[in-house]
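S.K.: Show me how the following folds:
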Amino acid sequence: MRDDPDALMIFAAGFGTRMGALTATRPKPMVEVAGRPLIDHALDVANAAQVSRIVVNLHYKPAPLIRHLEPRGVALSHETDRILDTGGGLRHALPLLGEGPVFTLNSDAVWTGANPLDQLRAAWAPDRMDALLLLLDPARATGHTGSGDFRLEQGLVSRGPGFVYSGAQIIRGDVVDAVEEDAFSLNVVWDRLIAKGRVAGIVHTGGWCDVGHPGGIAEAEALLNDAGDV
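M.R.: Model (predicted):
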């Protein structure tokens, strides 16, 4: 089993309810930011980090994503009967991702600055961690409200206000496979690993914007424009 991640799961199966009318006829990852679908911004991150295998999960209104992704050689993990949430969706995709640790990335954010997957890869230490979360200072988490869900002390993550989860991580596939339920959140896995002191964290110093709601589109475009990425 390999120790370093070389495969990426992009979460794209959600209903996108916070987007309102924008997702009435298409999945949220096909909503455009700066003239391009959100999923393409996620793929840019993956390609820049030279990830060998990319898997995208599908459930809500999958046809536009299938048409968009199939020509690009992206593997598709279909959650046909019901949505499996982040943990269940990742476990369902493990046969496509392969053994060992994998990257995961939410598809409803844009990034500036250092590549998030490169940051995670550089800090990954499998002897000391089973998951590595990329976190944000709430002051730099554009489009996000609240004080965050995680503390970070001496490199280890615990629950509590302090930092925002960015939607990017490395996690071992076998710890996800150990959950008995079919549909479950990655929070279930993180809580088990936090109790063992096996969840580490690092902080992204660049820009990031949550595009999970309509207002996030203009905020994300402003962030990209300020960074010269548009």
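S.K.: switch to C-alpha atoms for all contacts and neighbour counts from now on
M.R.: OK.
S.K.: For whatever helix or strand residue 42 lives in, name the packing helices and strands.
M.R.: Per DSSP states H and E: residue 42 is located in helix 38-48. On a contact count with 3 or more CA pairs under 8 Å, 6 or more residues apart in numbering; DSSP states H and E, helix 38-48 meets strand 109-111, helix 116-123.
S.K.: For the helix or strand following it, buried residues please.
M.R.: Moving toward the C-terminus from helix 38-48, the next helix or strand (DSSP H and E) is strand 53-58. Under the neighbour-count criterion of 16 or more other CA atoms under 10 Å, strand 53-58 has 53-58 buried.
S.K.: if we can go back for a sec, buried stuff in the helix holding residue 42?
M.R.: Neighbour counts using 16+ other CA under 10 Å place 38-43, 45-46 of helix 38-48 among the buried residues.
S.K.: Dump the residues you listed to JSON lines, plus distance to residue 213.
M.R.: Shown next, in JSON lines, are these (distance: CA to CA, whole Å):
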{"residue": "38", "distance to residue 213": "12"}
{"residue": "39", "distance to residue 213": "15"}
{"residue": "40", "distance to residue 213": "18"}
{"residue": "41", "distance to residue 213": "16"}
{"residue": "42", "distance to residue 213": "17"}
{"residue": "43", "distance to residue 213": "20"}
{"residue": "45", "distance to residue 213": "21"}
{"residue": "46", "distance to residue 213": "23"}
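S.K.: Now the second one, please; I'll put the structures next to each other:
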Amino acid sequence: MSNNLNHVLKPAQAMVLAAGLGKRMRPITDHMPKPLVKVAGKPMLDHVLDRLGDAGFDKVVVNHHYLGEMIAEHVAKRDFPAVICSPEAELLETGGGVQNALPMLDENAVLVANADMFWTEGKDPLFTRMIDAFDADHMDCLMAIAPVNGAFGYDGAGDFFWQVDGRLKRRGEAANAPYFFTGVQILNPRLFDGILPGHFSLNVIYDRALANGRCYGLVHDGGWFHIGTPEALRDAEDAIAAS
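M.R.: Prediction:
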């Protein structure tokens, strides 16, 4: 085994989820996986990988399923960070996708981010803030959350209440909540202990951390763009250009 290959196969400290079907983005995604759709001049996946590299991550796992060969070919052209692919023959959902990649991931804590998102930084880069805020003694999960008010293209009811001590509480039966989950998180892999392999949502993992009082939130202080449809993509491009 070459030294270079040995380097790439060492456990990664971050994972990018890129296996979704991107149905709402059709017809753009009829022939292209959503993570490769360009926003502000380059694929959303590259925005995420570039920012991981800027934050000091030198190895990243990227899973793929729908049109996965296009994602594999795309990341193979990158020099930094080194990308390890985790192909999925069947769609495993977010939780199953992370669990499937655990042998390739760090045993202590892993930053996991969706591939199909775009944001602008606040005072400090989001990934750097997440790394600095994660406290393994008290946290099994740290989620990046963003205010519902002011998020571009977001029309949901919100996901969480952010409590005084930084812990999160689900919206539950409330009509709305002030913060939504961005798709960026740091997880302790032990949250997956005892879960049988298969397809399941990361919500199973979040519920474990919430039940143990070990799920915290960090509020993103920059802009967030929810890009789910071709129309939202065009509107986001206009807003980004204007800003």
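S.K.: follow-up on the earlier one: what's the average distance of the helix holding residue 42 of the first structure to the second structure?
M.R.: With the two structures superposed, helix 38-48 of the first structure lies on average 1.2 Å from its match in the second structure, counting by mean CA distance after the TM-score superposition for the first structure.
S.K.: OK, contacts around the alignment partner in the first structure of residue 116 of the second structure?
M.R.: Taking TM-score structural alignment for the superposition, residue 116 of the second structure sits opposite residue 108 in the first structure. Residues near residue 108 of the first structure by CA atoms under 8 Å, 6 or more residues apart in numbering: 28-29, 38-39, 210-212.
S.K.: cutoff 7 Å now
M.R.: 29, 38, 210-212 (CA atoms under 7 Å, 6 or more residues apart in numbering).
S.K.: List the contacts of the longest helix anywhere in the second structure.
M.R.: If you go by DSSP state H, the second structure has its longest helix at helix 230-242. Applying CA under 7 Å, 6+ apart, the contact partners of helix 230-242 of the second structure are 25, 39-40, 153, 225, 227.
S.K.: Taking the residues you listed, please make a ChimeraX selection of just the buried ones.
M.R.: Those of those that count as buried under 16+ other CA under 10 Å are selected in ChimeraX with:
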select :25,39,153,225,227
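S.K.: from the contacts of helix 230-242 of the second structure, which two are the most distant?
M.R.: 25 and 40 (16.7 Å; CA to CA).
S.K.: matching residues in the second structure for the longest strand seen in the first structure?
M.R.: Scanning the first structure for the strand with the most residues, using DSSP state E, yields strand 164-172. The alignment of strand 164-172 of the first structure onto the second structure (TM-score structural alignment) spans residues 180-188.
S.K.: Please apply the same query to stretch 135-146 of the first structure.
M.R.: The aligned range for stretch 135-146 of the first structure in the second structure is 145-156, by TM-score structural alignment.
S.K.: Any idea how far that stretch is from the middle of the chain?
M.R.: Offset of stretch 145-156 of the second structure from its chain centre (CA atoms, centre = their mean, to the nearest Å): 17 Å.
S.K.: Could you do stretch 39-59 of the second structure as well?
M.R.: 12 Å.
S.K.: residues in the first structure matched by it, start to end?
M.R.: Aligned using TM-score structural alignment, stretch 39-59 of the second structure spans residues 33-53 in the first structure.
S.K.: Now residue 129 of the first structure. Nearest residue, chain neighbours left out?
M.R.: Nearest residue to residue 129 of the first structure, sequence neighbours excluded (CA to CA, 6 or more residues apart in numbering): residue 198, at 4.5 Å.
S.K.: no wait, residue 189 of the first structure
M.R.: Using CA to CA, 6+ apart, the closest residue to residue 189 of the first structure is residue 176 (6.4 Å).
S.K.: Distance check, residue 9 of the second structure against residue 83 of the second structure.
M.R.: Using CA to CA, to the nearest Å, one obtains 9 Å as the distance from residue 9 of the second structure to residue 83 of the second structure.
S.K.: Neighbour count: those two, which is higher?
M.R.: residue 83 (24 against 15; other CA atoms under 10 Å).
S.K.: starting at the chain centroid, how far to the helix or strand containing the more buried one?
M.R.: Element membership for residue 83 of the second structure (DSSP H and E) is strand 82-87. Strand 82-87 of the second structure has its C-alpha centroid displaced from the chain centroid by 15 Å (CA atoms, centre = their mean).
S.K.: how about that strand: buried residues?
M.R.: Using 16+ other CA under 10 Å as the test for burial, strand 82-87 of the second structure gives 82-87.
S.K.: Same question for stretch 142-160 of the second structure.
M.R.: Quick answer for stretch 142-160 of the second structure (16+ other CA under 10 Å): 142-148, 151-154, 158-160.
S.K.: Show me the residues you listed that map onto strands.
M.R.: 142-147, 160.
S.K.: Max pairwise distance over those residues: which two?
M.R.: 142 and 147 (16.1 Å).
S.K.: Tell me, how many residues neighbour residue 128 of the second structure?
M.R.: Per other CA under 10 Å, the neighbour tally for residue 128 of the second structure reads 14.
S.K.: That one -> the first structure?
M.R.: Under the pairing rule here (TM-score structural alignment), the equivalent of residue 128 of the second structure within the first structure is residue 118.
S.K.: check which helix or strand covers the residue nearest to the spatial centre of the second structure.
M.R.: A centroid search over the second structure (CA atoms, centre = their mean) returns residue 113, at 1.6 Å, as the residue closest to the centre. Assigned by DSSP H and E, residue 113 of the second structure falls within strand 110-114.
S.K.: can you give me the angle that strand makes with helix 126-133?
M.R.: Here the directions of strand 110-114 of the second structure and helix 126-133 differ by 150 degrees (axes from the mean of the first three to the mean of the last three CA atoms, to 10 degrees).
S.K.: re earlier: spit out the contact partners of the residue nearest to residue 189 of the first structure.
M.R.: 87, 91, 189.
S.K.: Just confirm it is within a helix.
M.R.: Yes. With DSSP: H, G, I helix; E, B strand; the rest coil as the criterion, residue 176 of the first structure is assigned to a helix.
S.K.: how close does it get to residue 75 of the first structure?
M.R.: Distance from residue 176 of the first structure to residue 75 of the first structure, by CA to CA: 20 Å.
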